[in-house]
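S.K.: Based on what follows, work out the 3D shape:
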Amino acid sequence: MARQREKATVEASPGGLVDDERRRGRGARSNHTGRFEGERRETFDDGWEGLGDLDAFKTTVFDDPARTIITRNDSPDISFDRSINPYRGCEHGCVYCFARPTHCFLGHSAGLDFETKLYARTNAAELLEKELSNPRYQPACMAIGTNTDPYQPIERERRIMRSILEVLERTSHPVGIVTKSALITRDIDILARMAERQLARVCISITTLDAKIARAMEPRAPTPTKRLDAVRQLAEAGIPTTVMVAPIIPALTDPEIERILAAAREAGARSAGYVMLRLPLEISGLFREWLASEFPDRAERVMHLMQSMHGGRDYTSDWGVRQRGTGPYADQIGMRFRLAVKRLGLNQDRSELRTDLFKRPVLAGQQMPLF
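M.R.: Have a look, this model is predicted:
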């Protein structure tokens, strides 16, 4: 996967902030024009008091039939080489989401557009079966949820993720899922059957145990309590479950690392990981706007610590550094995490998902295998 070129830090622009009522229940505070657009549009009050008549941002879902569904990457600091994203954009609205800049490729803003203009890969299951049927395809763990959440609210009706799981179960293909949604418990029936054959594992992301911080930072994602309950249900069903303390935000959520891990272990998680806050491209400005709005007393401290891990910048995209940072503060976070994991007995299970059970699907018109 080619790395995006690093851009100059985008500073927060008070003049571009969207009225509270128009963005109620959303994470981003602005909707700046995407970086690839030839024109820059900005809403402003011309003195005729017209801003009060603007509609609130509503969620719109577009059908987005894809030509291919399996995305490949060769990033050396990522544990998987293939993934599927059933949706583009994410209604959870997490202000820190590193996938936000991808919406600019669609001509949208990384801000409120990312949360309100969603795209559903309506033919995902059909394409997946076709791509798995290719005689040259070799199985390996399929990562799902690496860009936007496959269990975001629209999945309740669209059920695209479930249709993908049905294909993976039918072909005995291993899958690893990352989500912060309790909706995943709907699919425990499939996941439990796959887990019995070492074909499935799930990772639940928990950023904070503070419901107020979570609501401000991840406005349409399930509460921390619901996520822990999802961990419990998955674990009780025999599905290997990891908790990701991600992202860790300096001077805001970092005091909770040990408490999150302890709660996860009590709920039945077997393993844990962490990722530091990442602020590439437009996310830097969006996050600064959010900090100034929600935590003005801590904003300067948060950004000072972020820059201490990235050579004085908000973010560096170097392999092996982008997810953890460097320097004394980054080292301290890593040490705290490792000590807590060791004390709680997490990360003891090193078993891998199986690939030897894979059964290549046979499409209509294809020759059946002879052996």
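S.K.: From here on, just use CA atoms for contacts and neighbour counts.
M.R.: Noted.
S.K.: what's in contact with the lengthiest helix in the chain?
M.R.: The helix spanning the most residues in the chain, taking DSSP state H as the definition, is helix 328-344. Helix 328-344 is contacted from outside by 254, 257-258, 261-262, 265, 272, 274, 305, 308-309, 324, 347, using Cα atoms under 8 Å, 6 or more residues apart in numbering.
S.K.: Same list, those residues, but as TSV with secondary structure and distance to residue 281 please.
M.R.: Converted to TSV, the contacts of helix 328-344 look like this (DSSP: H, G, I helix; E, B strand; the rest coil; distance: Cα to Cα, whole Å):
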residue	secondary structure	distance to residue 281
254	helix	23
257	helix	27
258	helix	30
261	helix	30
262	helix	34
265	helix	35
272	strand	28
274	strand	21
305	helix	18
308	helix	18
309	coil	17
324	coil	17
347	coil	33
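S.K.: Filter those down to the buried ones.
M.R.: 254, 257, 258, 261, 262, 265, 272, 274, 305, 308, 309, 324 (16 or more other Cα atoms under 10 Å).
S.K.: Hmm, the fourth one is touching residue 272, no?
M.R.: Yes: under the criterion of Cα atoms under 8 Å, residue 261 lies in contact with residue 272, with a separation of 7.4 Å.
S.K.: Sequence B follows; please return its structure for comparison with A:
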Amino acid sequence: MIKGRGAQIQVKNRFLLHEYVQEHLEGIDEYDEGAPPTQYVPIFPKTIVNKVVSPDVGMEFSLNPYQGCEHGCIYCYARNSHEYWGYNAGLDFERVVLYKQNAPSLLESYFQKPSYEPATIVLSGNTDCYQPIERKLGITRKLLEVFLKYKHPVGIITKNVLATRDADLLSDLAKDDLATIIFSVTTLDEKVRRKLEPRTATTQQKLRAIETLSRLGVNCNIMIGPIIPGLNDHEIPNIMEAASKAGARSAGFTMVRLNGQIGQVFEHWVKKAFPDRATKILNQIKGAHGGQLNDSRFGKRMQGEGIMVESIHKLFAISKTKYFGNSHHRPPLRTDLFVKTKRGQMGLF
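M.R.: Next up, the predicted model:
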């Protein structure tokens, strides 16, 4: 397998008529698939906040400072979005990361609109705002400074622990019920994690990050995302117990769905990563989605259906009651504190 990468192949971009391919493996110009380093490409969008029209993702607005993600999670639904930029959903998604240096300025302009009414904006609706390059670029931190300046609610979804770097900003936001963070935890088995999502933080690191931020008053939650039947569904109780002990306040989950080109990427990967279980895993995923690797129906696509899926839902519900009690919903963030300030002012702290 290609070390440090989730995807093991390049796949065709459905929007491109022509593409470069390696035609003959025995060719004199044969290249090492594992050699190319990650490229970071600046882009300059004109808008930064996205209205979320999908009714089953649990957010109204999202903001993504990065496109593409070096974490390499093999199942990531965002892989397909890389095709719109002329890349593919396979290795390109991990090797070519686009970054929006002007995101903080765009966000401030968005808040300055006379008609703007505040509503929670979620960072990482598509790709992780705390992926490795954030340590150098600091775009997410600058965005949090804007959220704090305007006293605007923000949600974060991440698989990394770099959020602890921004504990000062997150704790200040949390004091006014303006921030919540969801850590995506997929497995407690480090051998599985290294194959499934090779450049994310370890689960133990995530649990320690939850402990750190929870002590500072930040509302921390987990998402078991995704549950892959035949691979990690049996871990549901143990993941929830560990997260609860670390200080997480609530938990959720999604079923894996391999939309677009991701099915091809995942199928190739699972046969390499888990050859002894590949057929079982693929068949159980199909069993959860009416015989297909993907189901695009709202309300079903992220929950699955069938007898096996019902047992997963029951196991999750029992575990949630046991480890999280009656905390079925995360408390809403406040929007009534929003203040419009002039650029350059520190706001009404």
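S.K.: shared neighbours of residue 261 and residue 272 of structure 1, anything?
M.R.: The contact sets of residue 261 of structure 1 and residue 272 overlap at 243, 245, 341 (Cα under 8 Å, 6+ apart).
S.K.: Kindly indicate which of the contacts of helix 328-344 of structure 1 lies nearest residue 114 of structure 1.
M.R.: Proximity to residue 114 of structure 1 was ranked across those by Cα to Cα; first place goes to residue 274, at 24.2 Å.
S.K.: which residues does the closest one contact?
M.R.: By Cα under 8 Å, 6+ apart, the contact list for residue 274 of structure 1 reads 244, 245, 246, 247, 248, 337.
S.K.: Show me what residue 318 of structure 1 aligns to in structure 2.
M.R.: Using TM-score structural alignment, the equivalent of residue 318 of structure 1 in structure 2 is residue 297.
S.K.: for that match, helix, strand, or coil?
M.R.: Classification of residue 297 of structure 2 using DSSP: H, G, I helix; E, B strand; the rest coil returns coil.
S.K.: What of residue 162 of structure 1?
M.R.: Relying on three-state DSSP, one would call residue 162 of structure 1 helix.
S.K.: burial measure for it, as a count.
M.R.: 19 (other Cα atoms under 10 Å).
S.K.: separation between it and residue 326 of structure 1?
M.R.: The spacing between residue 162 of structure 1 and residue 326 of structure 1, counted by Cα to Cα, to the nearest Å, is 39 Å.
S.K.: quick one: the helices in the stretch 151-300 of structure 2?
M.R.: With DSSP state H, counting those that start in this stretch as the criterion, the stretch 151-300 of structure 2 has helices at 167-175, 190-196, 203-215, 236-246, 262-273, 278-288.
S.K.: what's the aligned partner of residue 254 of structure 2 in structure 1 in contact with, if anything?
M.R.: Matched by TM-score structural alignment, residue 254 of structure 2 corresponds to residue 275 in structure 1. With contact taken as Cα under 8 Å, 6+ apart, residue 275 of structure 1 is in contact with 244, 245, 246, 247, 248, 323, 324.
S.K.: Translate the third one into the numbering of structure 2.
M.R.: Residue 246 of structure 1 is assigned residue 225 in structure 2 as its aligned equivalent, the criterion being TM-score structural alignment.
S.K.: my read: that match touches residue 185, true?
M.R.: Yes: assessed by Cα under 8 Å, residue 225 of structure 2 is found in contact with residue 185 at 6.5 Å.
S.K.: Give me the mean distance between the longest strand seen in structure 2 and structure 1.
M.R.: Longest strand in structure 2, counting residues (DSSP state E): strand 219-227. Here the mean offset of strand 219-227 of structure 2 against structure 1 after fitting is 0.6 Å, by mean Cα distance after the TM-score superposition for structure 1.
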